[in-house]
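S.K.: what follows is a predicted structure for the sequence shown.
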Amino acid sequence: MQFMEECFRWYGPGDPVSLDEIRQAGATGIVTALHHIYDGSVWSVEEIAKHKALIEASGLRWSVVESIPVHNTIKLGQPERQTWVAHYQQTIRNLAANGIYTICYNFMPVCDWTRTDLAYPMPGGGLALRFDALDCAAYDLFVLKRPNAEAGYSAAQITEAKARFDSLTPERIALIEKNLIAGLPATERSYDRESFLAALAEYDGIDRAQLAANLTWFLEQIVPVAEEVGARLCIHPDDPAFPLFGLPRVVSTREDARRIVDCVKSPANGLTFCSGSYGSREDNDLTAMAQEFAAQIHFTHLRNVQREADGSFYEADHLGGSSDLPALIQVFLDEQARRLAEGRADWQIPVRPDHGHQLADDIAKTRVNPGYTLIGRLKGLAEIRGVMHGIEVARRA
């Protein structure tokens, strides 16, 4: 049996988790980007090669790019997008020239992945990431005071959010604001209240239909280039997979994924299957989605979230939470077998454990990226590896 390629995300030489430690975790592939060139400029062949050499010197392989940033003009559909998409096209060519073909990206406007709490206590003593829907609403309505924010909430939600706001200390409000807009660890975006409101205002008049159209245009420009050089593009879902701060979201549901793979039909136009992002919605049947889109899934993030009735969730154990990860792994292994039987060189699907808990010695460290600590992800990878071995044993029986 051929297992999935076991990978770890690495944020470059400044990452508190070193390449040597990642290798000790048993991973063989690295998921990374040129985080020092994150303004939409072209990643040169030379800079890519330099980053790749660092990885290979540790006995690892640069397996997946996550992510080439999509410039805001592309998401907004502005005339200047032509310049920035040309940069994107050249970066794809330059990555392929270095033998790097799997490219994960996202199309989330303004906010990347979003959490209100980076150190949510778990029963066993570890710390998890959490999105509290009431904290977010309270911040949006009564701290940020976004224009017309009330239109996005029911009367009951506004009442509950006001009660939550009234219960928050100034210190707690400051922490929620920091987590929501000042830049989550290992992300490149950072705002203060004024600049965040200005960024949101840029999307006035951009609804779901327009953002989806802008994504289609983007794919029409980059998919032919990816085909030309043998690259595989795989869009990451919204995280969480529902609207925030009045912004549209267009990579959240099964219907969204279907629209994306159908709008530019090509083996190069595919998906990153993030079980935690899609799993933040109860109406997403993850196993059915994985089965439907198996041929278009080029990369996977495996993590689990525990959903709550009000739309809140926290990062659960990889084999706990609201989603059935072993069933997903079974689908991915079956798809690999199908690709291998076709004689494809790119049959193996990279997987990385995502958003591990902060555990053991990592809790005491002052320099960590919550969600991307070593021990929590090592535990997640070991559990994923164990499931793959269990499936192999069951097949032999």
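M.R.: Done, it's in.

S.K.: going forward, measure contacts between C-alpha atoms and count neighbours the same way
M.R.: OK.

S.K.: neighbours around L184, how many?
M.R.: When neighbours are defined as other Cα atoms under 10 Å, L184 has 20 of them.

S.K.: surely it forms part of a strand?
M.R.: No. Counting by DSSP: H, G, I helix; E, B strand; the rest coil, L184 falls outside a strand, being coil.

S.K.: tell me the contacts of it?
M.R.: For L184, the contact set (Cα atoms under 8 Å, 6 or more residues apart in numbering) comprises T114, K178.

S.K.: equivalent analysis for the one 5 residues further on, please.
M.R.: For R189, the contact set (Cα under 8 Å, 6+ apart) comprises C111, D112, A182, G183.

S.K.: the second one: what secondary structure?
M.R.: Put plainly, it is D112. Under three-state DSSP, D112 falls in the coil class.

S.K.: which members of the contacts of R189 are the farthest-apart pair?
M.R.: Pairwise distances across these peak at 11.6 Å for D112 and A182 (criterion: Cα to Cα).

S.K.: from start to finish, how long is stretch 291-309 in a straight line?
M.R.: End-to-end span of stretch 291-309 (Cα to Cα, to the nearest Å): 27 Å.

S.K.: want to compare, so here's the second one:
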Amino acid sequence: MRQTWRWFGPKDRVGIEDMLQAGVEGVVSALHHIPTGDVWSAEEITRRQQAIAFKSDGSTSGLAWDVVESLPVSEDIKKQSGLWRTHIANYKQSMQNLADAGLETICYNFMPVLDWTRTDLHYRLPTGATCMRFDLIDFAAFDLFILERAGAADDFPQEVIAKAQERFNRLHEEGKELLTRSIIYGLPGDAEAPSMEKVRANLAEYENISADQLRSNFIAFLEEVAPVAQSLGLRLCCHPDDPPFGLLGLPRIMSTEADYKFMMDAVDIPANGITLCSGSLGARPDNDLPGMMKRLGERVHFLHLRNVVLESDDVKGSFYEAEHLGGHTDMVALMKAALAEEDKRKTSNRSDWSIPMRPDHGLDILDDQNRQAQPGYPAIGRLKGLAELRGILAALSHS
């Protein structure tokens, strides 16, 4: 497995020198400053490659941009409205420019309105470390009594609604603002969260889009872009919903193994693949991560390795992000299955036998708590996670 590290660009408080000291082999990055739907120009792609290739003192870093995360899919494409045809054409051009620059792997997602969703970005653990957490009661309090979304009461059991009402009644204004900011933080890499007005407007635009309709729009998108990716030698890998269950009345279509099987069968070419995120998929107790790697591994183009602690056995429940070896996913079994897949690819002489992986998220520990990096992306916490994953790799690969 090729060990990579996510970098949000020159404004990231975890820099090139930090990555070098962590011993990573490649970089995962994206051009977050370019508006979604616009073309990623060759000049902007080269500028990011150069930023990765050199340290702050001007000397070469020895690192390269390995994986694109993410080339975002616009809301117009997801809804098949507005400028969606123009945005698909621009997506194809961006893929062409990335391929021309030597990039081969593109991660993306098809989640409506919001990307990952948490209710607390700095949940304090007994050790003093902080992590990101999704609390179902807090989320219900936001949905029901802050956002006041029409129909929200139909999405929660009565006992959850009662607890949410009680919790909301105890929240002071600062607490309400903090909960709101955490939930609508927006896409990773964004400079700031979207406004409540924008969230409400975006939600309204999905009122008449069912899961089946969104899935149909997704397949239409893949039918356009996946053959282009195949011809360019690119690998597209869809990231799962995070968390992998319905929120805010929005459809979710990439939350289970069945969802991925449907997507791969619908556009059955090698370029149409998977980002297997053990943290996102692992937030559902009915998702079998090692089994998914065994059964779907041929089309896994990218691995996000992290862990979560589930606080209930419900499909839609509370969870918090854990140490990489400390949650409910059997990380040893998952990585063993990934190594077995790599061995199969070597036997088949696949050029992409080495699957890029990155330590996804991490706890804020030690000096991380002063650095205030992108939520979920501390320096030391991710380094600790990478070290633990390396230990598994070393043990499983030992002769």
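M.R.: Great, that's in hand. No experiment lies behind these values; they were computed from the predicted model shown.

S.K.: let me see the TM-score of these two.
M.R.: Here the superposed chains carry a TM-score of 0.96, computed using TM-score structural alignment, normalised by the length of structure 1; 390 aligned residues with a Cα RMSD of 1.3 Å.

S.K.: returning to what we had before: nearest to V65 of structure 1 among the contacts of R189 of structure 1?
M.R.: Closest approach between the contacts of R189 of structure 1 and V65 of structure 1, by Cα to Cα: D112, at 16.5 Å.

S.K.: output the contacts of R189 of structure 1 in a markdown table, with neighbour count and distance to L328 of structure 1 appended to each entry.
M.R.: Formatted as a markdown table, these follow (neighbours: other Cα atoms under 10 Å; distance: Cα to Cα, whole Å):
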| residue | neighbour count | distance to L328 of structure 1 |
| --- | --- | --- |
| C111 | 20 | 27 |
| D112 | 19 | 25 |
| A182 | 18 | 34 |
| G183 | 19 | 31 |
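
S.K.: map C237 of structure 2 across to structure 1 for me.
M.R.: In structure 1, the residue matched to C237 of structure 2 (TM-score structural alignment) is C234.

S.K.: so what's its match up against?
M.R.: Applying Cα under 8 Å, 6+ apart, one finds that C234 of structure 1 lies in contact with T102, I103, C104, Y105, N269, G270, L271, T272, I297, H298, F299.

S.K.: closest to T116 of structure 1 out of the residues you listed?
M.R.: Using Cα to Cα, Y105 comes nearest to T116 of structure 1 of the contacts of C234 of structure 1, at 23.0 Å.

S.K.: count of residues packed around the closest one?
M.R.: Counted with other Cα under 10 Å, the neighbours of Y105 of structure 1 add up to 18.

S.K.: which stretches in the stretch 1-150 of structure 2 count as strands?
M.R.: 2-6, 26-29, 65-69, 105-108, 120-124, 130-134 (DSSP state E, counting those that start in this stretch).

S.K.: what's the answer for the stretch 251-397 of structure 1, then?
M.R.: Under DSSP E, counting those that start in this stretch, the stretch 251-397 of structure 1 gives strands at 269-274, 297-302, 304-307, 313-316, 350-353.

S.K.: which strands or helices does the last one pack on?
M.R.: The reference is to strand 350-353 of structure 1. Judged by 3 or more Cα pairs under 8 Å, 6 or more residues apart in numbering; DSSP states H and E, strand 350-353 of structure 1 is in contact with strand 5-9, strand 297-302, helix 374-396.

S.K.: compared with structure 2, how much does that strand deviate?
M.R.: When structure 2 is superposed, strand 350-353 of structure 1 averages 0.4 Å from its matched positions, counting by mean Cα distance after the TM-score superposition for structure 1.

S.K.: coming back round to it: make TSV out of the helices and strands packed on strand 350-353 of structure 1 and add mean neighbour count.
M.R.: Listed next are those as TSV, based on neighbours: other Cα atoms under 10 Å:
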stretch	mean neighbour count
strand 5-9	23
strand 297-302	25
helix 374-396	18
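
S.K.: want to throw these into CSV with distance to Q291 of structure 1?
M.R.: Putting these into CSV (distance: least, Cα to Cα, whole Å) gives the following:
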stretch, distance to Q291 of structure 1
strand 5-9, 19
strand 297-302, 10
helix 374-396, 17
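
S.K.: burial check on the residue mapped onto V85 of structure 1 from structure 2, number of neighbours?
M.R.: V85 of structure 1 maps onto I88 in structure 2 when the alignment is built from TM-score structural alignment. Using other Cα under 10 Å, I88 of structure 2 has 22 other residues around it.

S.K.: now the one 5 residues further on
M.R.: Q93 of structure 2 sits with 18 neighbouring residues when counted by other Cα under 10 Å.

S.K.: next: I146 of structure 2.
M.R.: Per other Cα under 10 Å, the neighbour tally for I146 of structure 2 reads 16.

S.K.: contacts only, for it.
M.R.: K176, T180.

S.K.: that one matches what in structure 1?
M.R.: By TM-score structural alignment, I146 of structure 2 lines up with V143 in structure 1.

S.K.: corresponding residue for D115 of structure 2 in structure 1?
M.R.: By TM-score structural alignment, D115 of structure 2 lines up with D112 in structure 1.

S.K.: grab the nearest non-local neighbour of its match.
M.R.: Take D112 of structure 1 and drop its neighbours on the chain: the residue closest to it by Cα to Cα, 6 or more residues apart in numbering is D239, 7.1 Å away.
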